[in-house]
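Undergrad: Attaching a predicted model along with its sequence, questions to come.
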Amino acid sequence: MVTTTAARGRRRMVNGMAPPHPAVRGLKGIVLALCCAVVIVPFLSVVATSLADQEQITRAGGYVLWPQDPTFDAYAAIFRGGVVTRATLVSIGVTLVGSLLSVAVVALLAYSLSRPGSFGSRPVLMLVLVTLLFNAGMIPNYLLIKQLGLIDSWWALILPPLVSAFQVIIVRAFFLEVPKEIVDAARIDGAGELQILTRIMLPLSKAVLAVVALFQAVAYWSAFFNALLYLNSTEKWPLQLVLRTYVVDNAAIGTDLPGEVVPPQQSLQMAILVVSLVPILLVYPFLQKHFAKGVVIGAVKG
């Protein structure tokens, strides 16, 4: 009888703790469902509105939750116009180039700061930490970009956010966690610092570098303020600045559809918004497996 009672007690324990009461679990489920609804319902409304016609939009008061007879005329219109297509290509190019350069620079800087005795590591680390607290401001940054001759250049979108001090600290903390014996063994075999970085450190740090790449890709893809400041030519605008112009400023979107088929302006705006969201939604699942591991790397020592 005692053994049976003890076995039941062990079954009731989960990871050394008693499972929550069914009412508590039900309340947690309701709260989680509400949180998911807060995120999912607006997104579904945006997609549905982009597929709806003017009659459905008017009847629904501006935002449709479920379109009847969905049509892709809005997407055909924004891509035939050329502005959104060009802006999408610009955003993809800036995001790819910026993310790759950012990962490379962050990895190089973090590795140099993680090596004990490297020249100037302490002052440079202090400078990196200072940037977490202080920012030069908009006007000094603009004057710097102007002096470098980067006004109306795509490099003005890539170079300013290239290095994140927070990400440098995270990657440096990971490099410090790599056992010293591995590095010493590589040096005994004749490996130089560049070989140690490329053949040992980088393969071991795929998770944290994937997180850095994801954060930088989201930052580059979502940025519009630098484009607003530094770009004078509208043909160089990224997608987010086009989105801001057409959705936030409510500028009219020209169409080039044959005949008299003209999609509603709100459907066109929501279609641009969907186009701006889809790339990140497609990339994230491939990096998600690294995210949970990489985001906490360096947070716990020992």
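TA: Happy to help now that I have it. Numbering: from 1, shown residues only.

Undergrad: alpha carbons only for contacts and neighbour counts from here, please
TA: Fine.

Undergrad: Return the set of buried residues in stretch 289-300.
TA: 290-291, 294-295, 297-298 (16 or more other C-alpha atoms under 10 Å).

Undergrad: In JSON lines: those residues, plus distance to residue 274 and secondary structure.
TA: As requested, the buried residues of stretch 289-300 are arranged in JSON lines below (distance: C-alpha to C-alpha, whole Å; DSSP: H, G, I helix; E, B strand; the rest coil):
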{"residue": "290", "distance to residue 274": "26", "secondary structure": "helix"}
{"residue": "291", "distance to residue 274": "24", "secondary structure": "helix"}
{"residue": "294", "distance to residue 274": "29", "secondary structure": "helix"}
{"residue": "295", "distance to residue 274": "27", "secondary structure": "coil"}
{"residue": "297", "distance to residue 274": "33", "secondary structure": "coil"}
{"residue": "298", "distance to residue 274": "36", "secondary structure": "coil"}
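
Undergrad: Could you point out which of the residues you listed is nearest to residue 26?
TA: residue 291 (28.3 Å; C-alpha to C-alpha).

Undergrad: The closest one contacts residue 207, correct?
TA: Yes: Residue 291 is within contact range of residue 207, at 6.9 Å (criterion: C-alpha atoms under 8 Å).

Undergrad: try this one side by side with the last:
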Amino acid sequence: MVNTNSEHGGKAGLLPFRKSGLKQPTAGSLLFDCVIYALLLAMILVFLYPIYYMAVVSVSNGMNVIRGEVKWFPIGFNLEAYKMILSDKSIIRSYGNTLLYTSVGTLINVAATALCAYPLSRSKLYGRGLFTLLIIITMLFHGGMIPSYLVVNSLNMTNSIWAIVIPPAINVWYMIIMRTFFQNIPNEIHESAFIDGANDLLVFVRIVLPLSMPVIATMTMFYAVWHWNSFFPAMIYLFDSELYPVQIIMRSMLIDGSVGNNDPARDLTTIQTNMKYAVIIVTILPIIMVYPFIQKYFVQGAMVGSLKG
């Protein structure tokens, strides 16, 4: 009798596992998972090592860098390169310009993209297909650099912040993603709001935008990264060096070899390589710090916005 109960008890203990439909992992599946994790770890190292190496070199002794001794850990730790960067007025000023261009440009981008995407997401918009086609055509055909410069110059926007933030106000691909996200919002929500007396603008501001925070956060990050890394529009439209973003300064350092605060009497504890890598680290650090805070929105914002055309 005891054996029978234990036998039934053993079977009963297996019932939840069987009902759940789960299967025990096989040796092949475990091996496959190990290979995938190993590949992902290798990719992470490949992508992160250049950034890590630049950070290590930027705080190492210049003579050790010249001799090629710096590989994985800093040698002769010093922060002289960062002190020189923070004491250079041109770099500090250009850093402030980049912050201004990124914040204002991202605000304009997100607002313009949302205002364009919402009407195109509504089926009752007359001529919606034609408007969408005309907008998509701009992805395939572009006037070119010279016509764009002539337009910006004719509007008297050259050598000002507006030449940096107004021309790229809407990215068509991002607008399509945001439009598709708006389309996924149930139509019953709009109808109930209209019954309560709300108009399209009120529905957009009070209902659609709060429900669309994932895609808005995703687009904000995409636009902010683009503005932060952008330097070519500044080369074309800005003539005053006081308006240059930090990317222009970094470009001159990397290509021309010119480093702000060059002192011929400076010892070899800090060389141009230290300065270059330190500027790169200082330039990319804000984006790296911001990314983790909104990374959780990326999958929901970008993937949900691309489910339907």
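TA: Now that the structure is in, tell me what you want to look at. All of these numbers come straight from a predicted model, not from anything done at the bench.

Undergrad: Would you report the TM-score computed for these chains?
TA: Once superposed, the chains reach a TM-score of 0.90 (TM-score structural alignment, normalised by the length of structure 1), with 298 aligned residues with a C-alpha RMSD of 2.7 Å.

Undergrad: Need the counterpart of residue 216 of structure 2 in structure 1.
TA: When structure 1 is aligned by TM-score structural alignment, the residue opposite residue 216 of structure 2 is residue 209.

Undergrad: Tell me, how many residues neighbour residue 35 of structure 1?
TA: 11 (other C-alpha atoms under 10 Å).

Undergrad: cool, and residue 175 of structure 2?
TA: By other C-alpha under 10 Å, 25 other residues sit near residue 175 of structure 2.

Undergrad: The counterpart of residue 288 of structure 2 in structure 1: which element?
TA: Matched across to structure 1, residue 288 of structure 2 falls on residue 281, judged by TM-score structural alignment. According to DSSP states H and E, residue 281 of structure 1 maps onto helix 265-294.

Undergrad: what's the offset of that helix from the middle of its chain?
TA: Centroid separation for helix 265-294 of structure 1 versus its chain: 9 Å, with C-alpha atoms, centre = their mean, to the nearest Å.

Undergrad: what's the mean distance for that helix versus structure 2?
TA: With mean C-alpha distance after the TM-score superposition for structure 1, helix 265-294 of structure 1 departs from structure 2 by a mean of 0.7 Å once superposed.

Undergrad: Can you list the buried residues in that helix?
TA: Neighbour count says helix 265-294 of structure 1 has 265-276, 290-291, 294 buried, by 16+ other C-alpha under 10 Å.

Undergrad: now, among those residues, which is nearest to residue 106 of structure 1?
TA: Taking the buried residues of helix 265-294 of structure 1 together and measuring to residue 106 of structure 1 by C-alpha to C-alpha, the closest member is residue 294, at 14.8 Å.

Undergrad: What residues does that closest one make contact with?
TA: 207-211 (C-alpha atoms under 8 Å, 6 or more residues apart in numbering).

Undergrad: Quick one: map residue 123 of structure 2 onto structure 1.
TA: Residue pairing (TM-score structural alignment): residue 123 of structure 2 is matched to residue 116 of structure 1.

Undergrad: before we move on, back to that, and the gap between the match of residue 288 of structure 2 and residue 217 of structure 1?
TA: 12 Å (C-alpha to C-alpha, to the nearest Å).

Undergrad: Residue 97 of structure 1 now?
TA: From residue 97 of structure 1 to residue 217 of structure 1 the distance is 10 Å (C-alpha to C-alpha).

Undergrad: Those two: who's more crowded?
TA: residue 217 (23 against 15).

Undergrad: Secondary structure element holding that one?
TA: Secondary structure (DSSP H and E) places residue 217 of structure 1 in helix 206-222.

Undergrad: For the stretch 101-250 of structure 2, which segments count as helices?
TA: In the stretch 101-250 of structure 2, the helices defined using DSSP state H, counting those that start in this stretch lie at 128-140, 145-154, 162-165, 172-183, 187-195, 200-203, 209-211, 213-229, 232-237, 246-251.

Undergrad: what's the offset of the fifth one from the middle of its chain?
TA: To tie it back to what came earlier, the one meant is helix 187-195 of structure 2. So, by C-alpha atoms, centre = their mean, the centroid of helix 187-195 of structure 2 is 34 Å from its chain's centroid.

Undergrad: Outside of that helix itself, list whatever touches it.
TA: 199, 203.

Undergrad: matching residues in structure 1 for that helix?
TA: Counting by TM-score structural alignment, helix 187-195 of structure 2 corresponds to 180-188 in structure 1.

Undergrad: With structure 2 overlaid, report how far the matching stretch is off on average.
TA: Looks like 1.1 Å for stretch 180-188 of structure 1 (mean C-alpha distance after the TM-score superposition for structure 1).

Undergrad: Give me the buried positions along that stretch.
TA: By neighbour count on 16+ other C-alpha under 10 Å, the buried set for stretch 180-188 of structure 1 is 183, 186.

Undergrad: again with stretch 241-257 of structure 1
TA: In stretch 241-257 of structure 1, counting by 16+ other C-alpha under 10 Å, buried: 241-244, 246-247, 253, 255, 257.

Undergrad: so residue 105 of structure 1 sits right up against residue 163, yeah?
TA: Yes: counting by C-alpha under 8 Å, residue 105 of structure 1 touches residue 163, with 7.0 Å between them.
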